[in-house]
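In: The following block contains a protein sequence and its predicted model.
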Amino acid sequence: MDVVTLGETMVLFTPEHAGPMRYSDRFSSRVAGAESNVAIGLARLGVQAGWISRLGADEFGKKIRAFVRGEGVDTSRITIDETADTGLFFKEKLAPGEWRVKYYRKDSAASRMRPDDVDETYIADAKFLHITGITPALSESCYETVLNAIYYAKRNNVLVVFDPNLRRKLWQEARAREVLLELAGQADIVLPGIEEAEFLFGSGSTEQLARKFHAHGASVVVMKLGKQGAYYLDQDMEGYAAGFENPEVVDPVGAGDGFSAGFLSGLLDGLNLPDSVQRANAVGAMVTMAAGDVEGLPEKERLLEFMHNRGQGDVER
């Protein structure tokens, strides 16, 4: 296994028409979850990826498992919970560019993940453990599960990759800051957005905030800057990788997950840090061109074609 990740995935329902949901009688359904998005993105790029989670023994849990497995992700470490339901959420389009999301995930099967759901040998066989700040926000047992996964990774020399993925509605601000800083301090690679960096460390320039993550313990920091691209920093180099032109953004949701998948696939393919960040920018841009969390995630041939046609962008080193 190249990359192992863990977290909650839910079924997303979206009304066919814009406006308040109370007037909608037709909905489409999709599978959505940050960590499984990353795993699917990696699988499409030829990377062996595994996803650890807990699903309800219901039709939605069966749908998620079949979908993720069908995308080439290893789902052998999923736990089926006979006493809890799979989480759901609704995404309401109020107007062009204006969305409202409602979650039904309280006491979901995934929120009951516990440390013994994680198999040390499964982590030990990977090159990277990918975690986000969403999972520890779900419950105390999920927080302990993430810490246990990190412990196994560290004990087996597996690199820990952390995307803060701040979800303010899930927990109190003080607790969020405390836990996200704790996880950032244990990670080898941190992939924050600029707003997440400001949440954790206060105001500062992109370079200053990246150096704070570096001083906090991360060996590699890649700051996501949206359509402007990304800034990268490690002990040997720093610089900016420009974003890719994308005149039409259909749906920005999932772009950060695509970024993570593109970045890790670059490292696994032997690319250097700047070129891995360039690939991450390309995948992130491609995700925004399609509706849904995973629909825009490219296979490698399509990714390389996109990068060639749009130009590599500018990399300052």
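Out: Looks like it came in fine. All figures in this text were calculated on a predicted structure; none of them were measured in a lab.

In: hey, let's count contacts and neighbours off CA atoms from now on
Out: Will do.

In: residue ranges for the helices of the stretch 151-300 of the chain, please.
Out: Here the stretch 151-300 of the chain has its helices, by DSSP state H, counting those that start in this stretch, at 173-186, 194-201, 206-216, 255-268, 273-287, 300-310.

In: Quick one: distance of the fourth one to the chain centre.
Out: I take that to be helix 255-268. Distance, stretch centre to chain centre, for helix 255-268: 9 Å (Cα atoms, centre = their mean, to the nearest Å).

In: From the rest of the structure, what touches it?
Out: For helix 255-268, contacts defined as Cα atoms under 8 Å, 6 or more residues apart in numbering pick out 2, 34-35, 37-39, 41-42, 45, 47, 191, 224, 272-273, 275-288, 293, 297.

In: ok, now the last one?
Out: Residues lying outside helix 300-310 but in contact with it, judged by Cα under 8 Å, 6+ apart, are 44-46, 244-245, 279, 282-283.

In: mind running it again at 7 Å?
Out: The set of residues external to helix 300-310 that reach it, using Cα atoms under 7 Å, 6 or more residues apart in numbering, is 44-45, 244, 282-283.

In: Could I get these in a markdown table, plus columns for neighbour count?
Out: Formatted as a markdown table, the contacts of helix 300-310 follow (neighbours: other Cα atoms under 10 Å):
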| residue | neighbour count |
| --- | --- |
| R44 | 21 |
| L45 | 21 |
| F244 | 24 |
| A282 | 30 |
| V283 | 31 |
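
In: Presented hereafter is structure B, for comparison with structure A:
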Amino acid sequence: MASKRFVSIGECMIEMSGGDDRLYRLGFAGDTLNTAWYARALLPADWSVDYVTALGDDLYSAQMREFIGKAGIGTAHIQEIKAKRPGLYMIHQADGDRHFTYWRGQSAAKLLADDAEALDAALDAADIVYFSGITMAILAPRARGRLMKAIVKARNGGARVVFDTNIRPVLWTSPEIMQAVLTSAASISDIVLPTHSDEAPFFGDRDITATAERYLGLGVEEVIVKDGSNPALVATAELREHVSAGSGLAVVDATGAGDSFNSGYLSARIAGASPVEAAQRAHAVAGVVIGHKGALVAPELLDRA
């Protein structure tokens, strides 16, 4: 039997964390890579997981590619862009919370959709295509169109398309453009995984149900609205059900919680779970992740989920 393919599209960045005495630890992370990481940990062995992005021709791009490959994630469709570099961000603690400073000007990932043929090859025979609002935000307008065209082609070929809106207003030139692009991306997706608290200020959703109804109205089959530590809402044409996370969870670091939730949900659905059962599994996976530092926890820790 041929291997099934989970393809995640987006940007991986250099992460500099720590900062005590101005000493930082170098790592690699990014929303769509985080989801690919947890998908690889949770999906059965007959599934391959591939990451689609663009990197530069520098030392850190090479290290990033090696890191991704060692995690069991396919790198064959990572493009190399001459004279470009990965994006970088630094994390610092202030007022009891994590704050991020980004450098993306020379990020090769901004060009990941410039080659239409490479995109088509990357998505060929995909069973799941996963992308996010950040994927769309970093691209130029025409590149967004090329990416959406390639995703629609893959969907017409039988792929299920999954979209996490992952709203980051600072990446967009205006709220209006952000709203239009996110709505267009959701409209070509089968499953959408938004976060209510991110959506409400820009789309005017009065509650979590309004967020779900807005995406269902676009023709999306499954909408799972995350809401931090509050219950998630699972919504389909026939179903509206709130699914609570476990009680008493210790939050060490919430980085990557939503990304791991998404992988928990998708891996459970692939295994035959109902949407509600999959949301319960997603909460359990995210509950493990928030109990450890960093966006990427060791796969063996997920055995506790």
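Out: Right, received. Where do you want to start? The shown structure was predicted, so the numbers you read here are calculated from the model rather than taken from an experiment.

In: Give me the TM-score for this pair.
Out: The TM-score (TM-score structural alignment, normalised by the length of the second structure) is 0.91; 296 aligned residues with a Cα RMSD of 1.8 Å.

In: about what we covered before: mind putting the helices of the stretch 151-300 of the first structure in a markdown table, distance to G7 of the first structure included?
Out: Formatted as a markdown table, the helices of the stretch 151-300 of the first structure follow (distance: least, Cα to Cα, whole Å):
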| stretch | distance to G7 of the first structure |
| --- | --- |
| helix 173-186 | 15 |
| helix 194-201 | 19 |
| helix 206-216 | 23 |
| helix 255-268 | 13 |
| helix 273-287 | 20 |
| helix 300-310 | 25 |
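
In: which one of the ones you listed lies closest to N157 of the first structure?
Out: Each of the helices of the stretch 151-300 of the first structure has some distance to N157 of the first structure by Cα to Cα; the shortest is helix 173-186, at 12.7 Å.

In: Residues touching the closest one, excluding its own?
Out: 133, 162, 164, 190, 200, 216-218.

In: ok, for the equivalent of L139 of the second structure over in the first structure, nearest residue in space, not its chain neighbours?
Out: Counting by TM-score structural alignment, L139 of the second structure lines up with S139 in the first structure. Nearest residue to S139 of the first structure, sequence neighbours excluded (Cα to Cα, 6 or more residues apart in numbering): S111, at 5.8 Å.

In: where does the one you found land in three-state SS?
Out: Secondary structure, DSSP: H, G, I helix; E, B strand; the rest coil: S111 of the first structure is helix.

In: Kindly report the same for S29 of the first structure.
Out: strand.

In: swap in K102 of the first structure?
Out: Reduced to three states by three-state DSSP, K102 of the first structure is strand.

In: Would you confirm that it contacts E92?
Out: No: K102 of the first structure is beyond contact range of E92, at 8.1 Å (criterion: Cα atoms under 7 Å).

In: what's the distance between P274 of the first structure and M237 of the first structure?
Out: Distance of P274 of the first structure to M237 of the first structure, given as Cα to Cα, to the nearest Å: 9 Å.

In: So which of those two has more stuff around it?
Out: P274 (24 against 11; other Cα atoms under 10 Å).

In: Compile the contacts of helix 300-310 of the first structure into JSON lines and extend it with columns for distance to T9 of the first structure.
Out: Listed next are the contacts of helix 300-310 of the first structure as JSON lines, based on distance: Cα to Cα, whole Å:
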{"residue": "R44", "distance to T9 of the first structure": "18"}
{"residue": "L45", "distance to T9 of the first structure": "21"}
{"residue": "F244", "distance to T9 of the first structure": "29"}
{"residue": "A282", "distance to T9 of the first structure": "24"}
{"residue": "V283", "distance to T9 of the first structure": "21"}
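
In: wait, which of these is closest to A66 of the first structure?
Out: R44 (16.1 Å).

In: Please, which helix or strand holds the counterpart of that closest one in the second structure?
Out: Under the alignment (TM-score structural alignment), R44 of the first structure maps onto A41 of the second structure. Assessed by DSSP states H and E, A41 of the second structure sits inside helix 31-42.

In: On the C-terminal side of that helix, identify the next helix or strand.
Out: Criterion used, DSSP H and E; the element after helix 31-42 of the second structure is strand 47-52.

In: which of the contacts of helix 255-268 of the first structure are buried?
Out: 2, 34-35, 37-39, 41-42, 45, 47, 191, 224, 273, 275-288, 293, 297 (16 or more other Cα atoms under 10 Å).

In: rewinding a little: residue contacts, the residue nearest to S139 of the first structure?
Out: So S111 of the first structure contacts 138-139, 142 (Cα under 7 Å, 6+ apart).

In: export the residues you listed to a markdown table and tack on neighbour count?
Out: Converted to a markdown table, the contacts of S111 of the first structure look like this (neighbours: other Cα under 10 Å):
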| residue | neighbour count |
| --- | --- |
| L138 | 22 |
| S139 | 19 |
| C142 | 23 |
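
In: so which of those persist in the second structure?
Out: Mapping those onto the second structure (both residues aligned by TM-score structural alignment, their matches' Cα atoms under 7 Å) leaves 138-139 still in contact.

In: Of all the helices of the stretch 151-300 of the first structure, which one is nearest L6 of the first structure?
Out: Here helix 255-268 is closest among the helices of the stretch 151-300 of the first structure (Cα to Cα), at 13.2 Å.

In: What span of the second structure is the closest one aligned with?
Out: With TM-score structural alignment as the criterion, helix 255-268 of the first structure aligns to 257-270.

In: Can you find the partner of L182 of the second structure in the first structure?
Out: Under the alignment (TM-score structural alignment), L182 of the second structure pairs with L180 in the first structure.

In: N230 of the second structure now?
Out: Residue pairing (TM-score structural alignment): N230 of the second structure is matched to Q228 of the first structure.

In: quick one: that match and G243 touch, right?
Out: Yes: using Cα under 7 Å, Q228 of the first structure makes contact with G243 at a distance of 5.0 Å.

In: got the contact list for D85 of the first structure?
Out: 56, 58, 108-109.

In: one more time with 6 Å
Out: 56, 108-109 (Cα atoms under 6 Å, 6 or more residues apart in numbering).

In: out of these, which is most surrounded?
Out: A109 (24 neighbours).

In: residues in contact with the counterpart of it in the second structure?
Out: With TM-score structural alignment as the matching criterion, the partner of A109 of the first structure in the second structure is A108. By Cα under 6 Å, 6+ apart, the contact set of A108 of the second structure is 54-56, 84-86.

In: how near is A108 of the second structure to A76 of the second structure?
Out: 16 Å.

In: So the residue at minimal distance from the centre of the second structure versus G18 of the second structure, what's the distance?
Out: When Cα atoms, centre = their mean is applied to the second structure, the residue found nearest the centroid is T32 (3.4 Å). For T32 of the second structure, the distance to G18 of the second structure equals 22 Å [Cα to Cα].

In: Great, nothing more from me.
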